[in-house]
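Trainee: the amino acid sequence is not available; the structure is as follows:
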């Protein structure tokens, strides 16, 4: 609900790498990798009903703004 309600200009996505996610019941798990951020991108584009390319561009711009990465260009 929070993601769907948030304006696209206020959203950042990231990974929890490196971390190992373990199923409490089975003990099975997997290691998270930086590429897993694309699963989050898929979810954002679905919730916001926009294509992945547009979502990625907006999220990159949000990241640049938040971390002031474009202040030297």
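Mentor: Received the coordinates, thanks. Just so it is clear, the model here is predicted, and its values are computed rather than measured.

Trainee: drop to CA atoms for contacts and neighbour counts, all remaining ones
Mentor: Fine.

Trainee: show me what contacts the residue nearest the centre of the chain?
Mentor: The residue lying closest to the centre of the chain (CA atoms, centre = their mean) is residue 13, at 2.8 Å. By CA atoms under 8 Å, 6 or more residues apart in numbering, residue 13 lies in contact with 37, 40-41, 59.

Trainee: which residues touch the helix or strand harbouring residue 56?
Mentor: For residue 56, the enclosing helix or strand under DSSP states H and E is helix 52-66. In this structure, residues lying in contact with helix 52-66 by CA under 8 Å, 6+ apart are 8-13, 41-42, 44-45, 69-70.

Trainee: re earlier: so which of the contacts of residue 13 comes closest to residue 29?
Mentor: residue 37 (17.5 Å; CA to CA).

Trainee: second structure for comparison follows:
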């Protein structure tokens, strides 16, 4: 689809999320600033910027607005993703696998969450148990899970 149509549809989805008080999971590769501007202008309450690896300035805006980023197994090797994980506090982060995406020639599966956890733990220099606990609490809060 052309960019104009993508922006129009994304805005409608963001408006739906806002109206229905649902979190928005954003795949915005290469369009981080534009996606953030739309989400912010619509007033979406809860959003996750999936596999964030964009500019630090946009990341700061995302974090200052109370939104989350997600870390993936790419935190083992992608310098831009590693930088985002370094900058983002644990209380603004979720862990994921993005399976069945292929990481360095290997098709991922749900067990790759351990790779994500270990990468974030190493980058943040925090025990993996602490990373797991905090990011799980973030997911519970974001998804409003009744626990």
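Mentor: On my side now, so go ahead. Just so it is clear, the structure is predicted and the values come from calculations on it, not from any experiment.

Trainee: what lines up with the residue nearest to the centre of the first structure in the second structure?
Mentor: Using TM-score structural alignment, the partner of residue 13 of the first structure in the second structure is residue 95.

Trainee: give the aligned range of stretch 16-36 of the second structure in the first structure.
Mentor: Going by TM-score structural alignment: stretch 16-36 of the second structure matches no residues.

Trainee: residue range for the helix holding residue 56 of the first structure in the second structure?
Mentor: Against the second structure, helix 52-66 of the first structure falls on residues 128-142 (TM-score structural alignment).

Trainee: redo the contacts of helix 52-66 of the first structure as CSV? Include secondary structure.
Mentor: Formatted as CSV, those follow (DSSP: H, G, I helix; E, B strand; the rest coil):
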residue, secondary structure
8, helix
9, helix
10, helix
11, coil
12, coil
13, coil
41, helix
42, helix
44, helix
45, helix
69, coil
70, coil
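
Trainee: most neighbours among those residues, please name it.
Mentor: Taking other CA atoms under 10 Å to define a neighbour, the member of those with the most is residue 44, carrying 22 neighbours.

Trainee: that one and residue 30 of the first structure, how far apart?
Mentor: According to CA to CA, to the nearest Å, residue 44 of the first structure and residue 30 of the first structure sit 22 Å apart.

Trainee: ok, now residue 12 of the first structure?
Mentor: Taking CA to CA, one finds residue 12 of the first structure at 24 Å from residue 30 of the first structure.

Trainee: ok, average deviation of the match of helix 52-66 of the first structure from the first structure?
Mentor: On superposition with the first structure, the mean distance recorded for stretch 128-142 of the second structure (mean CA distance after the TM-score superposition for the first structure) is 0.6 Å.

Trainee: now do that stretch: distance to the chain's middle.
Mentor: 13 Å (CA atoms, centre = their mean, to the nearest Å).
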